[in-house]
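Engineer: Would you be able to build a 3D model of this:
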Amino acid sequence: MTQRQVLESLSGLLLGMFVSILAGTVVATSLPLIISELKGDQSAYTWVVTSTLLATTVSTPLWGKFADLFNRKLLIQLSLGLFVVGSAAAGFSQDTDMLILFRVFQGLGGGGLAALSQIIMADIISPRDRGKYAGLFGAVMAVGTVGGPLLGGLVTDAFGWRWNFFIALPIAIVAIILLQSTLHLPKQPKRKVHIDYLGAILIASGVSLLLIWVSLAGSQFDWVSVQSLVMVAGSLLLLIAAVIVELKAREPIIPLGMFRNRTFTLSVVASIAVGVSMFGTSVFLAQYMQLARGATPTESGLLTIPMMAGLLISSTVFGGIISRRGKWKAIMVTGAVLTVLGSVLLGTLHYDTNLVLVGVYMAVLGAGLGMLMQNLVLVVQNSIEVKNLGVATSAVTFFRSLGGTIGVSVLGSILGTVVAQRVRENIAALAPADQLSAAKYLGSGVIPQISELPDVLKTVVESAYGTGVGFVFLCAVPLTIVTLIAVIFIPNSPLGTMNAVQLKKQSSAPAAPARDADDASDILIDVSTASVALPAVGLAHPTGSNRVVSPGEPATREGSK
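Structural biologist: Predicted coordinates for the structure are as follows:
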């Protein structure tokens, strides 16, 4: 593909990525209102987010494996189509259960878009040049993340929250058309495909059961309970069985041999914590702005701009620097340090924290994530065998989504516990009449609409959510430290200059013919002790002349250099 064709194809990939990001963020600012109107509680709020992340997480390694087996262009169009159907159906939800169901379909399509866009980019762009384009993906992610909440707030205030699920549909359709007309990939060679169905079922079941446990524990039942024991034990047994199957499968969903690659293993560890920071901030900052600061959905979107601006600027600028200089290690370590610092700063939040300081804290965290997210995928693609490009890329995305899903679930449970405790403490200090009012407005456990509360109860709820969200960010700090340690120990390998299609052609090309005598001087061999018959090979003689060593004739070490 020419440079122009690459850019045209990237436009379709970028639109597909934008659509998947928009689906997750456009409802972020309006979720408190959506859950309130659909009569949901904090558990439903968490599940609306978790269901999409769960579907994305479980499906990502499957999309990655399919990308190594089937037509990647067709796969990404299928994932876009699945996403369109899920989005349209979610807009007609009548209760939280229906909304959660169709968010699952959105997640299945989103998993394909997240993995396949990165895989296809590796097909057409070399690792050295991929930095600046990865910066574009980071920029699109930032625009989708910041534009989604803002657009969602505007649409909710003007037309109602249901339109949040419809606005991405035209963009998805345009992306499908663009990919069809501009993306040109070589056909996969025809061969007998072996799909590891048992491994796929075991992985999906084990991960799903684990995520369902962390979503329900603390709200539906205690963390230490019989239900928890059964679900954790069941998840572990399923995952152990999955490992055994993957070790024996002819074409495993996740080849476990990849974990012998130090870069891959450390990037996976770092991606888990990055997922917690990325998904957690988008969810809990929206709650902070609306429930602790009394902002409308539109205002909430505007107030989160500093974080996304930091992500947008850092991913674009530093992606270009990586492509120009070919050096990535210092940038990623700096990003990890900023992620730790940003989480610590956001851990100091209260309901009355100066909003300028809140903006600075968000910008610091956003800048750190912008230096990390796409570059973790880049270094893995640069170090992994080309035959495992799809599964390796999807594995990093998988563990990032896994970290985000578990993080949102666990942190959401912590937030619910802290908020409930603080609300009870604050209500206990009120006058008897105000306590009766609190029982009326807050007794059901449904997330309230701040604008409808009496002033005295507004302070109660805002104080509880302000303290709770700050505590949640503080709980995420240890994970960001793990990310920093992992990034420090990733080998500082130079970036390659060939894209995946070129590497595949090179690996499948027939062996080069034997060199002439004049070309043999750069080959280092030692045949002084060889006992097998060797063909006549031209070797540089110590005296400077080229002499042919006959089969079976001993050659000195010096003479064979």
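
Engineer: Please count neighbours and contacts with C-alpha atoms only from this point.
Structural biologist: OK.

Engineer: What is the helix or strand that residue 114 is a member of packed up against?
Structural biologist: Assigned by DSSP states H and E, residue 114 belongs to helix 96-124. Where contact means 3 or more C-alpha pairs under 8 Å, 6 or more residues apart in numbering; DSSP states H and E, helix 96-124 is packed against helix 3-25, helix 42-69, helix 72-90, helix 389-428, helix 500-508.

Engineer: could these be laid out in a markdown table, adding mean neighbour count?
Structural biologist: A markdown table is the format used below for the helices and strands packed on helix 96-124 (neighbours: other C-alpha atoms under 10 Å):
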| stretch | mean neighbour count |
| --- | --- |
| helix 3-25 | 22 |
| helix 42-69 | 25 |
| helix 72-90 | 22 |
| helix 389-428 | 23 |
| helix 500-508 | 15 |
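
Engineer: which strands and helices sit next to the helix or strand that residue 281 is a member of?
Structural biologist: With elements taken from DSSP H and E, the one containing residue 281 is helix 262-287. Judged by 3+ C-alpha pairs under 8 Å, 6+ apart, the packing partners of helix 262-287 are helix 355-383, helix 389-428, helix 455-488.

Engineer: Check which helices and strands the last one is in contact with.
Structural biologist: Put plainly, it is helix 455-488. Going by 3+ C-alpha pairs under 8 Å, 6+ apart, helix 455-488 lies up against helix 262-287, helix 329-346, helix 389-428, helix 432-442.

Engineer: Proceed likewise with the subsequent sequence, for comparison:
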Amino acid sequence: MTTPHETEARIPYLGITGLMLGIVLATLDGTIVGTALPTIVGELGGLDHLSWVVTSYLLTTAVATPLWGKIGDLYGRKGSYLASVAVFLLGSVLSGLAQSMGQLIAFRALQGIGAGGLMVGAFALIGVLVAPRDSAKVQSISAAMLPVAFVGGPLLGGLLTDHLDWRWAFYVNVPVGLAALLIVGIGIHVRTERIRARVDWPGALLLTLAILALTLLASWAGTTYAWTSPQILGLAVVSAAALALFVRVERRAEEPVIPPRLFRSRNFALAQLLGFLVGAGMLAAMNYLPQYLQFARGQSSTASGMLLLPLMLGMLVVQLATGRAIGRTGRYRAYPILGGALMTVGALALLTLDVDTPTAVASALTLVIGAGMGFLMQSTLLITMSSADPRDMGAAGGTVTLVRTIGGSLGVAMLGAVFTARLAGADTRLTPAQLKELPTPVREGFAAAVTNGLHGVLLGTAALAALALAASWFVREIPLPTRQGASGDPRRTAPGAAPDTGSEAAPATATSPEAPPSPHRPTADRPAPRPS
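Structural biologist: As a prediction, the model looks like this:
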């Protein structure tokens, strides 16, 4: 006969693996498309539309993330997670079938709606299924899978584009997603209880309107329309009004998208600002560096993916090292300062790139900015989770992901507009392969224009990083506990987890984009009893 304690101690590794496949999908799609974009936009519609291929996905992901989390809380996490995977797969297939830039942008938006539920749903289910004492075992699975997806994304995107077709950058999601659906459906059993509460639809709609207006303003101001034009001034008014109403609605909502009480903590608010800034700079650099490598340096999609590996590896290694260091010492203030400084220096160093820069040098220079991003990303996650009460662990994790994604959306839009403006007069409907067939003077002129455009993006990234550096100095050092509490003492937390606030919370990890909510807080799901 299996005892209740033994039943609770079992970890459904099969189901957890299925959840990790969903996380891999979200991670992979965030990096795999970058190296395929030069071919995509050249074939379907031009570089002037590149930012919207990325922005439409990020925008809907940002808005959908808290909604999926709340729907899972209220109506069942397993069903919510499976539904998000299905929507993501539908968007992936349609994106691969797109015949115009308008279609691709719309289908990427649909894909983003599904992507919003992949990570938040997976970590919510893990929080229900796995006790805190077993979290290290589950983290070992993510530690093995996420780096492969994170670092291998650009390389895989390049390989698929060069040897098959850019459409396979989207189709590759299908077998992984179907495996996740099957494994989670079979391997996870939870008892769903309907909770009577409301989804904050007014808040979600106002947030969507505000982000969309800000994104359009960032894309059009100074390029498509003058800064003082009625269109830009109208967008500014709409975004300001929507944000003001959003704050008012959130204060009164029964289940707010973003609980306003979280921002009473100075460190939490600063961490969200830092997350916004690093998200903006990171996504802009990662999506426009391949343009330079393929158009100005004549590299293939595969080679441009390999040349981004120093950036990706630098970011990943620093994230892992920072998580361990903070967990060991309980101190974190120095890391966002170091991250802001390195990211600023790295962006300025990349300004030395020219049409004649050796490819190896161009690749190596990305290591510094990648390391800076790693310091900022990991420290902001841990500061966020340590600044929130245990009851708000899920909301805090969702908020940092939401803010970082919003930053990426606005950063790509704003710096994409700078990039496009510097390409004025160039033919933006060329793919890298078509460019190689043109006369040498045309190729050299286009390469110079793309390099000039990248310099504009990097100047903007350096400015964002400098703002992050300045904001980091205001973070207060509140040491975290450095020793695991005794068994049964819910007031002691693991390294990197929330400070002593009276309840146990799951620790944030170096490889997790957000921390899983505590399994001990009220939820809509419970593990189904196993047969004896």
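
Engineer: Give me the TM-score for this pair.
Structural biologist: After superposition, the two chains reach a TM-score (TM-score structural alignment, normalised by the length of structure 2) of 0.82; 485 aligned residues with a C-alpha RMSD of 3.1 Å.

Engineer: roughly how far apart are residue 316 of structure 2 and residue 152 of structure 2?
Structural biologist: Distance, residue 316 of structure 2 to residue 152 of structure 2, by C-alpha to C-alpha, to the nearest Å: 12 Å.

Engineer: Which one of those two is surrounded by more residues?
Structural biologist: Ranked by neighbour count (other C-alpha atoms under 10 Å), residue 316 of structure 2 and residue 152 place residue 316 first, with 25 against 20.

Engineer: Can you tell me the closest non-neighbouring residue to the aligned residue in structure 1 for the more buried one?
Structural biologist: Mapped onto structure 1 by TM-score structural alignment, residue 316 of structure 2 lines up with residue 312. Nearest residue to residue 312 of structure 1 in three dimensions, chain neighbours excluded: residue 139, at 4.6 Å (C-alpha to C-alpha, 6 or more residues apart in numbering).

Engineer: ok, that neighbour touching residue 313?
Structural biologist: Yes - with contacts counted by C-alpha atoms under 8 Å, residue 139 of structure 1 reaches residue 313, the gap being 7.4 Å.

Engineer: quick one: which of the two has more around it?
Structural biologist: residue 139 (25 against 19).

Engineer: average distance between the helix or strand containing that one and structure 2?
Structural biologist: Assessed by DSSP H and E, residue 139 of structure 1 sits inside helix 127-159. Here helix 127-159 of structure 1, set against structure 2 after superposition, deviates by a mean of 4.8 Å using mean C-alpha distance after the TM-score superposition for structure 1.

Engineer: Would you mind getting the angle between that helix and helix 355-383?
Structural biologist: Inter-element angle recorded for helix 127-159 of structure 1 and helix 355-383: 140 degrees (by axes from the mean of the first three to the mean of the last three C-alpha atoms, to 10 degrees).

Engineer: Name the surrounding residues that touch the helix or strand following helix 127-159 of structure 1.
Structural biologist: Sequence-wise, the next helix or strand downstream of helix 127-159 of structure 1 (DSSP H and E) is helix 169-182. Identification of contacts with helix 169-182 of structure 1 by C-alpha atoms under 8 Å, 6 or more residues apart in numbering yields 5, 8-9, 11-13, 15-16, 19, 73, 77, 80-81, 84, 87-88.

Engineer: What's residue 357 of structure 2 aligned with over in structure 1?
Structural biologist: Under the alignment defined by TM-score structural alignment, residue 357 of structure 2 corresponds to residue 353 in structure 1.

Engineer: And its match, how far from residue 259 of structure 1?
Structural biologist: To residue 259 of structure 1, residue 353 of structure 1 is 44 Å away according to C-alpha to C-alpha.

Engineer: Repeat that for residue 428 of structure 1.
Structural biologist: Following C-alpha to C-alpha, the distance that separates residue 428 of structure 1 from residue 259 of structure 1 is 54 Å.

Engineer: Identify each buried residue in stretch 328-336 of structure 2, please.
Structural biologist: Judged by neighbour count (16 or more other C-alpha atoms under 10 Å), stretch 328-336 of structure 2 contains these buried residues: 330-333, 335-336.

Engineer: Equivalent analysis for stretch 439-451 of structure 2, please.
Structural biologist: Residues of stretch 439-451 of structure 2 classed as buried by neighbour count (16+ other C-alpha under 10 Å): 443-444, 446-451.

Engineer: corresponding residues in structure 1 for that stretch?
Structural biologist: Per the alignment by TM-score structural alignment, stretch 439-451 of structure 2 matches residues 454-466 in structure 1.

Engineer: cool, and stretch 404-415 of structure 2?
Structural biologist: So stretch 404-415 of structure 2 sits over residues 400-411 in structure 1, by TM-score structural alignment.

Engineer: average offset between the matching stretch and structure 2?
Structural biologist: Mean for stretch 400-411 of structure 1 is 0.7 Å (mean C-alpha distance after the TM-score superposition for structure 1).

Engineer: So what touches that stretch?
Structural biologist: 46-47, 50, 53-54, 56-57, 211, 214-215, 268, 271-280, 283, 472, 475.

Engineer: now stretch 76-84 of structure 1
Structural biologist: Applying C-alpha under 8 Å, 6+ apart, the contact partners of stretch 76-84 of structure 1 are 16, 20, 105-113, 116-117, 169, 172, 176, 179.

Engineer: Pipe the helices and strands packed on helix 262-287 of structure 1 into JSON lines and attach distance to residue 252 of structure 1 per row.
Structural biologist: As requested, those are exported to JSON lines (distance: least, C-alpha to C-alpha, whole Å):
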{"stretch": "helix 355-383", "distance to residue 252 of structure 1": "19"}
{"stretch": "helix 389-428", "distance to residue 252 of structure 1": "9"}
{"stretch": "helix 455-488", "distance to residue 252 of structure 1": "26"}
